[in-house]
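Student: Structure, please.
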Amino acid sequence: MAAASPPDDVEILAILSAPRSATYVAAAGGDSLRAVELHGWNARVSAAFMLPAHFAEIATRNAAAEVLERLYGPSWPWNPTFEASLPATGRYNQRRDLVTTRLSNATTGKVIAELKFVFWQKLFTGRNDTRIWVPHIASVFPYAPTMTAASLRNRVYQDLDVLRHLRNRLAHHEPVFTRNLLDDLTRTIDLIELRSRSTANWVRAMEDVTSIVAERP
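Tutor: The predicted model follows:
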C-alpha cells in the first residue's frame, strides 16, 4: 500500500518537531512535502522490519536456550555453575542481567522471554567456544554452511550485533533510510535460515520490507 499524500506538510513537520524533522528535510533537499513523505516511509519500513527481526531474535535465543538446557538442565537460569560462568564486569553485566531477570520470573520460559537481546548476543563470544559452541552449535543451526564452530559462532554474533543496533533504531523511531535495508533483511532472514529453512521461507512470504523499500519517495 502506497503512503498517503500528506495534506499539510508544514503543519506535520511542526508537530513532529523541528529537530526530528531536520534530518528528513535535509535528505529531501529542503523540500518539506518530500521530507514528510520520507518520514512516513521511514515509519512504514521500520514497522515492517519488526516482523523479521522478531522471528530472528526468537529463533536465535531459542537455539541458545536449547544448548543451555542440555548443559545445565531445564532450570539453567538458576544453575550456579552457569551463573558463575557469566561475566560480571563491563558496561553490560551479563551475570547481573540473569540474576535480576530471574528474580521476577518464576519459570525458565519467562526468563528466556525477558532477558535482554544483548544477553543472547554475548553468549556468542569466543570465551564460550570450548564449553558451549564447539560441541553444540552445529546441532542447533543445522542449515549453516560448512565452517568451523568458531566461525559460525562469530557469524551469529556479528549478525546479532547488526540486528540489535538496527532494532534499537526501529524501537526509538530513528531514521533508517540511509541504511541498505535489503541487505539488513537478507542478513536477518539468513540468520533464521541457519536454524530452520521452513521458518525462513515463511518469514520471506510474510515480510513487507521488500515492497515498501521499492516505494521509497
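Student: From here on, just use CA atoms for contacts and neighbour counts.
Tutor: OK.
Student: Tell me which stretches of the protein form helices.
Tutor: 9-16, 18-27, 32-72, 80-85, 94-103, 108-114, 117-123, 134-140, 149-171, 181-195, 197-206, 209-214 (DSSP state H).
Student: what's the first one in contact with?
Tutor: Here helix 9-16 makes contact (C-alpha atoms under 8 Å, 6 or more residues apart in numbering) with Pro6, Ser21, Ser32, Leu33, Val36.
Student: which residues does the third one contact?
Tutor: Applying C-alpha under 8 Å, 6+ apart, one finds that Ser32 lies in contact with Asp9, Val10, Leu13, Val25.
Student: Quick check: the second one vs Tyr157, distance?
Tutor: Val10 sits 43 Å away from Tyr157 when distances are taken as C-alpha to C-alpha, to the nearest Å.
Student: Another sequence for comparison is provided below:
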Amino acid sequence: MQIQPTAAQLKLLEPLISRPRLAPYIAATTSPQAAMELYLWNVRVSAAFAEVIALTEIILRNAMADQLAAAYGTAWYAQAELFDDRTIRGFHSTWRNINMPTDPKTGKPEAKTLRTVPAGKLVAESTFGCWVNLLDKGGTRGEGPYRKNVDYDSTLWRKSLHKAFPNSGGKRTTVFTTASHVRSLRNRAAHHEPLIDGVPLPGQTDRRGRTRRLTLTDAHADVLRLVEYIDKHVATWLGQTSRVPELLRTRP
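Tutor: Now for the predicted structure:
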C-alpha cells in the first residue's frame, strides 16, 4: 500500500522528518507540501529498489559461494592465504557476530568452530560489500616485511568466480564495476538518503571535479545487469516485476 497522506497530514509530518533531512527536497521543489510529496516518493522508490536488490544480493552471493566452494572446499573462507586483509577483516567480523545456539547440557553457547558453523551461515551473514570486494583486484595482506600483494584476478576470478557470471564476457572489471554501482545504490537506499539527484559514486568525479552520479534509470539497469551476468531469464523476470520503472515515471 502506498503512503498517500492528505495536505493536512503532510503538514503534520514535516516537523517530524526534520528540516535538515528535508532540505534537499525543499531545494528541488517550490513549496513545503511539494517537498514532503517528493520525500515520500523517495521513500517509495527506495523501497522498490530494496525489493530487487534483496533478490540480487542473494543470487550474487550464492553464485559466488558455490564456485568458491567448488574450487577451494566448503570452508573456502577459512583459507587466509587466498585473501587480502580487507576481506579477512570482513569475514572475521561476520564470524564474530554469528550467534551460536545454547547447549542444553551446559546452558552455554556451543563452541564456534568450522564444524559447528555451517558454511551457509557465514555466506548468508556476510555483508554485500564483502562479496563485492571479492570481485575487486585484491589488496595486500600482512604488515611490514610480511606485507604482500594479493591478486584476486589470477586467483579467485580465473580459478573460480568467472564461472559464477557466465554471461558477463569473462572480465572481472566488468562485473566489479556493475556490482560496485549496485552497492552504492543499496547503501544509499538502505540509509534513507535522497535519490532524487541519482546515485553518487564514491571516489569518481566528472571533468568539473563533481562527484559522478548514476541516474536512477541507469542504476536500475545495473541491478538487472548484475543478475543477467548470472542468469538471463531471472534478470528478465525481475525487470518485468520491478516497481521501479513505474515509480520513476510518476515522480512528483
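Student: How alike are these chains, TM-score-wise?
Tutor: The TM-score (TM-score structural alignment, normalised by the length of the first structure) is 0.86; 204 aligned residues with a C-alpha RMSD of 1.9 Å.
Student: Redo the contacts of Ser32 of the first structure as JSON lines? Include neighbour count.
Tutor: Compiled in JSON lines, those are given as follows (neighbours: other C-alpha atoms under 10 Å):
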{"residue": "Asp9", "neighbour count": "17"}
{"residue": "Val10", "neighbour count": "12"}
{"residue": "Leu13", "neighbour count": "21"}
{"residue": "Val25", "neighbour count": "20"}
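Student: which pair in the contacts of helix 9-16 of the first structure spans the largest distance?
Tutor: Pro6 and Ser21 (14.5 Å; C-alpha to C-alpha).
Student: Those two: who's more crowded?
Tutor: Ser21 (18 against 14; other C-alpha atoms under 10 Å).
Student: Chain neighbours aside, what residue packs nearest to the more buried one?
Tutor: Leu13 (6.0 Å; C-alpha to C-alpha, 6 or more residues apart in numbering).
Student: What of Ala88 of the first structure?
Tutor: Using C-alpha to C-alpha, 6+ apart, the nearest residue to Ala88 of the first structure is Arg95, at 5.2 Å.
Student: Could you dump the contacts of helix 9-16 of the first structure into TSV and include distance to Arg61 of the first structure?
Tutor: Shown next, in TSV, are the contacts of helix 9-16 of the first structure (distance: C-alpha to C-alpha, whole Å):
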residue	distance to Arg61 of the first structure
Pro6	40
Ser21	36
Ser32	42
Leu33	42
Val36	37
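Student: now the most centrally placed residue in the first structure: how far from Ala53 of the first structure?
Tutor: For the first structure, the residue nearest the mean C-alpha position is Leu163 (3.7 Å; C-alpha atoms, centre = their mean). For Leu163 of the first structure, the distance to Ala53 of the first structure equals 7 Å [C-alpha to C-alpha].
Student: Which neighbours do those two have in common?
Tutor: Thr188.
Student: Contacts only, for Asn93 of the first structure.
Tutor: Counted by C-alpha under 8 Å, 6+ apart, Asn93 of the first structure has contacts Pro87.
Student: Kindly recompute the last result at 10 Å.
Tutor: Each residue near Asn93 of the first structure by C-alpha atoms under 10 Å, 6 or more residues apart in numbering is listed here: Leu86, Pro87, Phe119.
Student: go on, Gln33 of the second structure?
Tutor: Per C-alpha under 10 Å, 6+ apart, neighbours of Gln33 of the second structure: Thr6, Ala7, Ala8, Gln9, Leu10, Lys11, Glu14, Ile26, Tyr39.
Student: Dump those to TSV, plus distance to Leu224 of the second structure.
Tutor: Formatted as TSV, those follow (distance: C-alpha to C-alpha, whole Å):
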residue	distance to Leu224 of the second structure
Thr6	35
Ala7	36
Ala8	39
Gln9	36
Leu10	34
Lys11	37
Glu14	35
Ile26	32
Tyr39	25
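Student: could you point out the longest strand in the second structure?
Tutor: Using DSSP state E to define each element, the second structure has its longest strand at strand 199-205.
Student: and the angle for that strand with helix 172-190?
Tutor: If you take axes from the mean of the first three to the mean of the last three C-alpha atoms, to 10 degrees, strand 199-205 of the second structure sits at 130 degrees to helix 172-190.
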